[in-house]
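Asks: here's a sequence, model it:
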Amino acid sequence: MNNRTSAPLAPTAPASAVRALAGPGGHLMPARELSALLGVGPADWARFGAHWDALTLDTHMADGGTYRFRRYGQFDVDAATGTLTRLPHAPYLQESTINPLNGGVERHFDPLTDEFAADPLLRALLLAMAAVFTAVDDTTDWNVKLHPYRITAGDDQTGQPAPEGRHRDGVTFITSLMINRVNVAGGESAVFTDSGEELLTTTLTDPGDLLLGDDRRTLHSVTPLHPLDATAPAHRDVLVVAFTAR
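Replies: I've put the predicted structure just below:
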């Protein structure tokens, strides 16, 4: 993939998403709505989801867990011109005040594969998200951190999509995109106000279900995962994308 690409602007931001993020601070966009916005279908989601088979074990879990597989990368996005610039690979760092479990240290993850970074669905997704957030925040320049995750579950280990509990990520907007669920129960996502009021609760199930939140004003959590059939592989694949205004 070229480090810098541009194309026509993203579709107009859905008014319902803009209202919800400007108001309470959380919004669920169902897969059918996101797919229509991006102009994609089941074959596109299946192709995109295949990238999750290339994720590698996260060896930085302070709880000792071996249930999380991931990669990591960054883009700069200019919503005004529709320009995406892939940034050089670098360690990931969160302050311990933001992430008391794994924060305070540089975490070195394998980079996004070139095939993942060049996937047209990813490009359309980032521009569509940027259009929504720009409509809310009146900012066109974004740093975007991408975290594709696979959380596994089994008899020997509970899968923990959010092992730090109810939290925020220290960014401007945070999103969680369902890619696939295989043989798992649990994984209920919730968004809360700072005072603890529950804004919404949902279980992302279909490829393309998208949960968006204003990370400055809300916290979020995800319940643990358990296998439906303990004799078969079980995992939950999501893409977490964090937008920070430049």
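Asks: please count neighbours and contacts with C-alpha atoms only from this point.
Replies: Fine.
Asks: where along the protein do the helices fall?
Replies: With DSSP state H as the criterion, the chain has helices at 15-22, 31-38, 42-49, 114-117, 120-137.
Asks: give me whichever of those is most buried.
Replies: Burial of those is given as mean neighbour count (mean count of other CA atoms under 10 Å); helix 120-137 ranks first at a mean of 21.
Asks: counting by contacts, list what that helix packs against.
Replies: Helices and strands touching helix 120-137, by 3 or more CA pairs under 8 Å, 6 or more residues apart in numbering; DSSP states H and E, are helix 15-22, helix 31-38, strand 73-78.
Asks: one more to line up against the first:
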Amino acid sequence: MTLNKWHYQLLALPELPAEILEEFSTLPVDQYNEGKFRYRRFSQYKIRYSEGDGWQPELLPHRPFCQSTEFNGVTGGLLREFEPLQIDPTLVIRAGADEVPLDHGVEWQVDVHQWRVISNDDTRGVSVPEGPHQDGHTYSLIAVVDRHNIGGGETQLMPMDSDEPFLGVKLQPGQAVVIDDQKMRHYATDIVAPRGEEGHRDLFLLAYNTWPERRYGEEYEQSVLAGA
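Replies: As a prediction, the model looks like this:
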């Protein structure tokens, strides 16, 4: 398959093993959100295509995560330290890479974020603190692994020049969307648990860039800090 004329595609994830599903409950808190509503791990990979074996991920040495202020007005321009993934995200990486499909003739760099967003009486379940935005990657994958005891959490895609979504969908567990991140902005509404209870939304967010345009390494980090 490939992206549709609106530059996105909905897809079903492959069945994920229990150890991946269970690991979301162990995620450390994201220290860069004031409300302590998000828990997070982060790792980066290089992938190359092998005939007969498909996309083969190589885990890169762990580094901080950083974005330019052009794409993130809340925490852009910072080197953010996150603990690395404890699980193997190969199934999710391949799902997005095959759906686009990525060019087999080049190597790609992939950011993999593993998130849990929570909501309770004391915690507002903010899905996207920076509001509608783009991240400037070549392609992005938003994959929902679990929704528990919540409303909200609608994934929205919108044009570059408007906040009016052309797609609004509450992705269910096992559902994902791949987007051409350079042609649109995206957002997700806050999640809300019933009064007196707690709920959560578990997801992976993956970003794909060709290796020459990678968002990885000291040179990239210095360019981000210089522009902050």
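Asks: report the TM-score for the pair.
Replies: Here the TM-score for the pair of chains, by TM-score structural alignment, normalised by the length of the second structure, is 0.84; 207 aligned residues with a CA RMSD of 1.8 Å.
Asks: just to revisit the earlier point, any chance of the helices and strands packed on helix 120-137 of the first structure in a markdown table with distance to A124 of the first structure as columns?
Replies: Converted to a markdown table, these look like this (distance: least, CA to CA, whole Å):
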| stretch | distance to A124 of the first structure |
| --- | --- |
| helix 15-22 | 17 |
| helix 31-38 | 6 |
| strand 73-78 | 12 |
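Asks: to P227 of the first structure, which of those lies closest?
Replies: With respect to P227 of the first structure, and counting by CA to CA, the nearest of those is helix 31-38 at 23.7 Å.
Asks: against which helices or strands is the closest one packed?
Replies: Here helix 31-38 of the first structure touches helix 120-137, going by 3+ CA pairs under 8 Å, 6+ apart.
Asks: what residue in the second structure is paired with L200 of the first structure?
Replies: Counting by TM-score structural alignment, L200 of the first structure corresponds to L167 in the second structure.
Asks: cool, L28 of the first structure as well?
Replies: By TM-score structural alignment, L28 of the first structure lines up with L10.
Asks: go on, L55 of the first structure?
Replies: Alignment note (TM-score structural alignment): L55 of the first structure maps to L27 of the second structure.
Asks: wait, doesn't L177 of the first structure sit right on L210?
Replies: Yes - the pair L177 of the first structure and L210 passes the contact test of CA atoms under 8 Å, sitting 4.5 Å apart.
Asks: the helices and strands packed on helix 120-137 of the first structure: which one's closest to T140 of the first structure?
Replies: Smallest distance to T140 of the first structure across those (CA to CA): 5.6 Å, for strand 73-78.
Asks: now for the closest residue to R181 of the first structure other than its chain neighbours: which residues touch it?
Replies: Leaving aside its chain neighbours, R181 of the first structure sits nearest to R236 (4.6 Å; criterion: CA to CA, 6 or more residues apart in numbering). Shown in contact with R236 of the first structure (CA atoms under 8 Å, 6 or more residues apart in numbering): 150-152, 179-182, 184.
Asks: quick one, strands of the second structure?
Replies: With DSSP state E, the ranges of strands along the second structure come out as 8-12, 38-50, 54-59, 108-119, 139-148, 151-152, 155-158, 167-169, 175-180, 185-188, 191-192, 199-210.
Asks: need these in TSV with distance to E70 of the second structure, can you?
Replies: Formatted as TSV, those follow (distance: least, CA to CA, whole Å):
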stretch	distance to E70 of the second structure
strand 8-12	23
strand 38-50	21
strand 54-59	27
strand 108-119	18
strand 139-148	17
strand 151-152	27
strand 155-158	18
strand 167-169	24
strand 175-180	18
strand 185-188	13
strand 191-192	26
strand 199-210	17
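Asks: T2 of the second structure: which of those strands is closest?
Replies: Smallest distance to T2 of the second structure across those (CA to CA): 7.2 Å, for strand 8-12.
Asks: hang on, the earlier thing: of all the strands of the second structure, which lies closest to N72 of the second structure?
Replies: Closest approach to N72 of the second structure among the strands of the second structure is made by strand 185-188 (12.1 Å; CA to CA).
Asks: hmm, the match of L55 of the first structure is touching Y39, no?
Replies: Yes - counting by CA under 8 Å, L27 of the second structure does reach Y39; the two are 5.4 Å apart.
Asks: for stretch 68-86 of the second structure, buried residues please.
Replies: By neighbour count on 16 or more other CA atoms under 10 Å, the buried set for stretch 68-86 of the second structure is 68-69, 72, 75-79, 81-86.
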